[in-house]
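Student: no sequence for this one, just the structure:
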């Protein structure tokens, strides 16, 4: 007989039939009443009491209910029976009380995925664990494969765009491939801006380019729904307890090494949810991942900046030069910056179709000027200017036609030369005696006006 025929004949579930057929040796059959139905369960006697507890607090946890039943009412059943009953009773009681699904926002639906289908990503703030080494803050990057719960973690001192996706590349190398979907919260390195519920989420262009290069989909959670990536949220706490707790480190490399040494112990454990060894389930997960492309994706910050009159462009508190013959003052150019390089592009291609203007190593700190001298070719250098102290008398140029010596410039030169000639000083009475005139006086003419 097949399992279905035995199930119909005995009134048992097919899984129960399979359990007893696969057991070695004779097994005690399940208890049944004379009419073939199952005997009353222990939990059924306490069902009205559980319903009353849920009516008093609809979000009461099943663990709390089980604890109160065992301590106050002599309940002898296990927690699993209570949890299964509460899962079915809570929506029914909520409907009786007129509570809408929105008021049950603290609850969530558990889900499972197939191998290689999904990974979840999150950041952890590890605080000042390396403050004694001059590193003010340390962050932990986490990626967890949803099917097997196989973890990856690395530690950084920054959460910028390049670091974020560099951690992705390290995670893909750790797992040996990329998943079909990665779940994120609304971090600014993935989402360009926040939108109202129900609207399409605009992705960061670098995040979209990175996902397209490694062939995975981006799944952005709704706001204030951390339970959507509960696997990685839990993993942050597990790594903090098992890898960092009670230890001292001198660098992020030492912290990464401590996680790498802990991974085999984690993979050897039986997970409490799927009840399998994590490493065995991870092998199926890794085999289903998508292969990595031969070349990595270069993630860069992109900004628009104006060109100054000195052919310098400001970025990150530093100045970078561009060719003077290819730009004009106040022209907007695009900056693509990685951790080690700054590339400057024109927004419109030139006659040859080229847009790259310059490429510089990224300056460390602030206040630096990164200049390539040939970018200033063609600009005045100031070396042709002439100056004089005025001590040497000006001499007319030899062989110059007289007609060219007259003019505004020559008049100024003549006036400058005449100002240096010493002139004799004499009183005005000398000129009065020579001309026979009376000297000019300012005596008051009061008699003429009286």
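Tutor: Good, I have the coordinates. Predicted model only: the values in this text are computed from it and were never measured. Numbering: from 1, shown residues only.

Student: contacts and neighbour counts: CA atoms only from here.
Tutor: Will do.

Student: which residues of the stretch 351-450 of the chain fall in strands?
Tutor: Under the criterion DSSP state E, counting those that start in this stretch, the stretch 351-450 of the chain carries strands at the ranges 356-361, 369-370.

Student: Alongside the first one, take a look at this:
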């Protein structure tokens, strides 16, 4: 195939061009018939004449003519091109580039040549020179690998443009998850807004359910959700994805980085999804797009004759491949959340915004934490070292007291008692305030109680007693509120305020205000 005037001229078109000339047609007639400009027609007719084609002689068979044209073209290049004369003096330098052992392509040699000589030549000129002189840069020969039914699927994410979360909602960037069964070419498409682990696994599960089975191998893209460290020979699978792999019994085979040929079937489908499923359609929201995608996979693209197999993918799937897929497991897969955590000096790791304790000997170590639906499991070097019930309330401390060493535990248990004793020495109001702050979770609220006692040292016992009385009256035990009372010198109410008593939440009276709150400009809590 030859590139001329921004068009790709095929060998069939060249042969037709020469045949029409051979039969007596002129350049203008050929130009009008085939749509090529006159210079292009003249170029190939001259090449045919060099190859020995002449009017009044038998027209050669197509294969023979193609060989003659190729030989004539190379001979013409070797004999006439002025650019070759520019390249020839630098042959040894080019040979050195080729034999350095580093991977270098023709385009880079062309760039380096222009930098070195400050002369401009065409890239195709350099390519022809390399092929003729070094028998190098020949087109890469590939072998198409076909697979057995049910043996392989290929998956990837591709950009799907902007979609709405709900009818009339805001537009967001969407992605298309695509899984193709390599034998039948039957595919599954789902649009999503995220490319995280949970979405990645959920899309796999939906695809397996759509096919009603699981392939033996899944060739996946080097997305972080599936592969943490891409490597041709020893890829490290994401832990959650690896769990799903074992649950369903397939083998994950990461594609080589930046090698689309290793996932050719799915890589070629990404533009097909954009061009045939999305182009020209305005979906109400992403849910409608997914409904359309399922129908498209079965009834439209699934029933079109495939360009390679010349068969309908959905029919091939039903008749030959569906029965070869692995049966789906009876139990649903519990999608886990895995995270690498460091055990902090306070004996806890932070996982999903909650805190989980571990024994002292693990402080400073990096561990892997797995969060399931009900429990959290902590692993070190593949060994389970701790199990906790999972908390879904952010900021919760899940602490096993036995994780502390005996001496530290005794200190921690004594600390709340010490705080209560210090508060009692200041006065009864402060003691009551500290007891209220510590409450039923003394260890969790210990720092707040200690901070309040430091305020007493700064402002004095009398001021602290007054502030404690006011805080107790309003049921407001927040540190900042207590500090604001002391800074502003606010006093407790002198007389009880009659007001309608309402049923309160466990927060107590912290949201109620006395009558003078709405008239006084100085008695306002921050």
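Tutor: Perfect, thanks for sending it. Bear in mind the structure is a predicted one, so any value in this text is a computation, not a measurement.

Student: Quick check: TM-score for this pair?
Tutor: Taking TM-score structural alignment, normalised by the length of the first structure as the basis, the two superposed chains have a TM-score of 0.56; 304 aligned residues with a Cα RMSD of 4.1 Å.

Student: one step back: would you tell me which of the strands of the stretch 351-450 of the first structure gets closest to residue 246 of the first structure?
Tutor: strand 356-361 (40.3 Å; Cα to Cα).

Student: mind listing what's buried in that closest one?
Tutor: 356, 357, 358, 359, 360 (16 or more other Cα atoms under 10 Å).

Student: my guess is the first one contacts residue 345, does it?
Tutor: Yes: judged on Cα atoms under 8 Å, residue 356 of the first structure makes contact with residue 345 at a distance of 4.4 Å.

Student: Residue 51 of the first structure in helix, strand or coil?
Tutor: Local secondary structure at residue 51 of the first structure is given as helix here, using DSSP: H, G, I helix; E, B strand; the rest coil.

Student: Report the contact partners of it.
Tutor: When the contact criterion is Cα atoms under 8 Å, 6 or more residues apart in numbering, the partners of residue 51 of the first structure are 89, 93.

Student: at 7 Å instead, please
Tutor: Contact partners of residue 51 of the first structure, counting by Cα atoms under 7 Å, 6 or more residues apart in numbering, are absent.

Student: Residue 178 of the second structure pairs with which position in the first structure?
Tutor: Mapped onto the first structure by TM-score structural alignment, residue 178 of the second structure lines up with residue 142.

Student: For residue 41 of the first structure, grab the count of nearby residues.
Tutor: The number of residues packed near residue 41 of the first structure is 10, by other Cα atoms under 10 Å.

Student: Could you measure from it over to residue 81 of the first structure?
Tutor: Distance, residue 41 of the first structure to residue 81 of the first structure, using Cα to Cα, to the nearest Å: 10 Å.

Student: just residue 133 of the first structure next, same as before
Tutor: For residue 133 of the first structure, the distance to residue 81 of the first structure equals 52 Å [Cα to Cα].

Student: Tell me which of these two has more neighbours.
Tutor: residue 81 (14 against 11).

Student: for that one, helix, strand, or coil?
Tutor: Assigned with three-state DSSP, residue 81 of the first structure falls in the helix class.

Student: residues contacting it?
Tutor: Going by Cα under 7 Å, 6+ apart, residue 81 of the first structure touches residue 43.

Student: Now which residue in the second structure aligns to it?
Tutor: Residue-level alignment of residue 81 of the first structure against the second structure, with TM-score structural alignment as criterion, gives no partner residue.

Student: now residue 252 of the first structure
Tutor: When the second structure is aligned by TM-score structural alignment, residue 252 of the first structure is paired with residue 286.
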